[in-house]
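Colleague: Sequence isn't available, so here's the structure alone:
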């Protein structure tokens, strides 16, 4: 598809044109290092040198922060893979908010098992007391970040923001209880507000369902871990995943899972294939469709999954709708963690590292350059 901006591809096209008229391509572009070329397979499904150059830019551009790992998969095979010094394909890296999408898949499996219902009141006992307006919060509202609960994800004073208080301060020992005690600030379902605390509530719901409302931390921890391992991680071969739990045994499903770049790519491939892996339907196809369908209150958010749709003028796009197909979707984590999935291109791309807000603005066009090398099918 024609794209409005290209940070690498347009210069490459110009360089190719100049090379055909005036001499070899090496006259106009600096030679690639052996490391850059070695990171790309012999037949990557795209121009090999251009792909190597686009991946190299993610590691060498001065304004994008620190890239630690990149994996590109095309139709199920790794076609590019590169790591910064000190990191390897066996290094576990933190998910940050990419964990939210894994939590959504866990909830989807419990819905498919008949143990949860999307449009019934969320099974939080304190919300079910007579007269509590939070009883109107459904599982769907939680998944779409429109619970209506009072929340500040990232305020001007970090230690006063809701997710910092939950993760590291007064809520850290029982994160779900802290999140569930918050009052409403808007009518449930009426407004999108991104909230890490909301995903911890989803994790608590999973633990309640899997343990028949046990409050024993080890029972909760073991039940959720065993379910994820048996139903998701083991079938996909995601052997590196280490999820974190708080002291009460609640999965910190909004921000803290650790895995290798390859295992994050395996999860992205599961979503690209609509929940199927090697002929087995691990997650219902209809759930992945729901995950990637825009919420009524946010065109760029589904069920704990970011979508490549534009938002209102002046607002920040989580992905890059001007630079890649709108069918692309992804997992996005704090400080520049990405799993990007483009079904129409047969593509899954992982980028893990450390980039602040300004650096992420420069990083996204470079990731789009990699994706743009692959045609839509």
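Modeller: Perfect, thanks for sending it. Quick caveat, the model's predicted, so the values are computed rather than measured.
Colleague: drop to CA atoms for contacts and neighbour counts, all remaining ones
Modeller: OK.
Colleague: where do the strands sit along the stretch 201-350 of the chain?
Modeller: For the stretch 201-350 of the chain, the strands defined by DSSP state E, counting those that start in this stretch occupy 242-243, 257-259, 276-277, 280-281, 306-307, 329-333, 337-342, 347-354.
Colleague: Output these as JSON lines; include the columns distance to residue 176.
Modeller: Formatted as JSON lines, the strands of the stretch 201-350 of the chain follow (distance: least, C-alpha to C-alpha, whole Å):
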{"stretch": "strand 242-243", "distance to residue 176": "16"}
{"stretch": "strand 257-259", "distance to residue 176": "17"}
{"stretch": "strand 276-277", "distance to residue 176": "31"}
{"stretch": "strand 280-281", "distance to residue 176": "31"}
{"stretch": "strand 306-307", "distance to residue 176": "23"}
{"stretch": "strand 329-333", "distance to residue 176": "20"}
{"stretch": "strand 337-342", "distance to residue 176": "24"}
{"stretch": "strand 347-354", "distance to residue 176": "28"}
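Colleague: Could I get these in TSV, plus columns for distance to residue 166 and mean neighbour count?
Modeller: Converted to TSV, the strands of the stretch 201-350 of the chain look like this (distance: least, C-alpha to C-alpha, whole Å; neighbours: other C-alpha atoms under 10 Å):
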stretch	distance to residue 166	mean neighbour count
strand 242-243	17	18
strand 257-259	17	21
strand 276-277	35	18
strand 280-281	35	11
strand 306-307	23	28
strand 329-333	18	26
strand 337-342	21	26
strand 347-354	23	24
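Colleague: next up, a second structure to put side by side with the first:
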């Protein structure tokens, strides 16, 4: 049995410096404070968190866990990858072609003007859409010039400062407003609340879903077929988002490691899962709402086949095909995540 105790001690000794209760010190919790006013506020519910937790699976078996692995905590932008999985399920049902223009299938939801009508599902999934507009009251400009830890591009200006838009597919930018627009499009595509689809199509078949929640902003309700449905965000930037346990995150990571198949059932098309791992032509560190380690830019000591779901607040789900491993760590200080990855990688490599 591999011994990950050193890595676990390291993780637990380097908790993210956010208060465990968002209400205790609001100014030290979350990422919305960096936004220009009036958008630097929460728009949906948040809740108290646990401490550093995690799960490690090797060869589809759980070999280590720590903290509270069954506690459902907010997971921030790990939820982006869940949107990619929902798009994959839709593709498997014949509901979308990743290379088609979204406007051709879903007119009237924000993809109709001359600039936006060129946008495909693939553009949205790889974050090169350059979608322009306002989604549920939030303009895309709020996220212009955003910097995230694993983006090697130098700053182009101040966050929220307008920049010239490029043609869809020609510029990569991490932009949560556009991700929310993708989620809205998927809601219109399914005509069913996305948390229900995700539970029925992914989590429940995996044996997970206990205490899972995926909620939207307080005012993010839309009419679909005469029914009010809440559009959910692909993160917790402005509150709301996915609350899920580390064990369920590991189950989802295992599904991806296994090419979308579980217990003989193809939950997500294998070709879609493979495509999620392929580098974006203009941002080779990124796939379809996943982070890649092809050149070691994410973590130098992780295998080059490794790919990741990443969320603010120190959330990482690491899929390592080389070692048939899935590693989940939550609420670790991101500045110390390389130290944790290095310690786990040494054990996986037998060093």
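Modeller: Great, that's in hand. Not measured: the values here are computed from a predicted model.
Colleague: between the strands of the stretch 201-350 of structure 1, which gets nearest to residue 100 of structure 1?
Modeller: Closest approach to residue 100 of structure 1 among these (C-alpha to C-alpha): strand 329-333, 7.9 Å.
Colleague: Where does the closest one end up in structure 2?
Modeller: Using TM-score structural alignment, strand 329-333 of structure 1 corresponds to residues 307-311 of structure 2.
Colleague: what about that stretch, distance to the chain center?
Modeller: 7 Å (C-alpha atoms, centre = their mean, to the nearest Å).
Colleague: Give me the mean deviation of it from structure 1.
Modeller: Once the two models are superposed, stretch 307-311 of structure 2 sits on average 0.3 Å from its counterpart in structure 1 (mean C-alpha distance after the TM-score superposition for structure 1).
Colleague: ok so, going back, can you say which of the strands of the stretch 201-350 of structure 1 is nearest to residue 52 of structure 1?
Modeller: strand 347-354 (13.9 Å).
Colleague: Give me the contact list for stretch 58-73 of structure 2.
Modeller: By C-alpha atoms under 8 Å, 6 or more residues apart in numbering, the surrounding residues in contact with stretch 58-73 of structure 2 are 1-2, 4, 8, 48-57, 211-212, 242-248, 254, 323-326.
Colleague: circling back to that earlier point, what's the closest of the strands of the stretch 201-350 of structure 1 to residue 317 of structure 1?
Modeller: strand 306-307 (9.4 Å).
Colleague: middle-most residue in structure 1, spatially?
Modeller: For structure 1, residue 331 is the residue whose C-alpha lies nearest the centre (C-alpha atoms, centre = their mean; 1.3 Å).
Colleague: any chance you could map the helices in the stretch 1-150 of structure 2?
Modeller: With DSSP state H, counting those that start in this stretch, the ranges of helices along the stretch 1-150 of structure 2 come out as 5-12, 78-92, 102-105, 121-126.
Colleague: Output those in JSON lines; the columns should cover mean neighbour count and distance to residue 189 of structure 2.
Modeller: Converted to JSON lines, the helices of the stretch 1-150 of structure 2 look like this (neighbours: other C-alpha atoms under 10 Å; distance: least, C-alpha to C-alpha, whole Å):
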{"stretch": "helix 5-12", "mean neighbour count": "18", "distance to residue 189 of structure 2": "40"}
{"stretch": "helix 78-92", "mean neighbour count": "23", "distance to residue 189 of structure 2": "8"}
{"stretch": "helix 102-105", "mean neighbour count": "19", "distance to residue 189 of structure 2": "8"}
{"stretch": "helix 121-126", "mean neighbour count": "24", "distance to residue 189 of structure 2": "12"}
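Colleague: okay, these in TSV with distance to residue 201 of structure 2 next?
Modeller: Output for the helices of the stretch 1-150 of structure 2, formatted as TSV (distance: least, C-alpha to C-alpha, whole Å):
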stretch	distance to residue 201 of structure 2
helix 5-12	32
helix 78-92	8
helix 102-105	22
helix 121-126	19
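Colleague: ok, how many other residues are close to residue 226 of structure 1?
Modeller: Look at residue 226 of structure 1: counted by other C-alpha atoms under 10 Å, it has 12 neighbours.
Colleague: Residue in structure 2 paired with it?
Modeller: Aligned against structure 2 - with TM-score structural alignment as the criterion - residue 226 of structure 1 pairs with residue 196.
Colleague: any idea how far its match is from residue 327 of structure 2?
Modeller: Look at residue 196 of structure 2 and residue 327 of structure 2: by C-alpha to C-alpha, to the nearest Å, they are 26 Å apart.
Colleague: same question, residue 116 of structure 2
Modeller: 38 Å.
Colleague: Over to residue 162 of structure 2?
Modeller: Distance of residue 162 of structure 2 to residue 327 of structure 2, given as C-alpha to C-alpha: 38 Å.
Colleague: and what of residue 93 of structure 2?
Modeller: Counting by C-alpha to C-alpha, the gap from residue 93 of structure 2 to residue 327 of structure 2 is 30 Å.
Colleague: follow-up on the earlier one: the helices of the stretch 1-150 of structure 2: which one's closest to residue 236 of structure 2?
Modeller: Evaluated over these, closeness to residue 236 of structure 2 peaks at helix 78-92, with 8.6 Å, by C-alpha to C-alpha.
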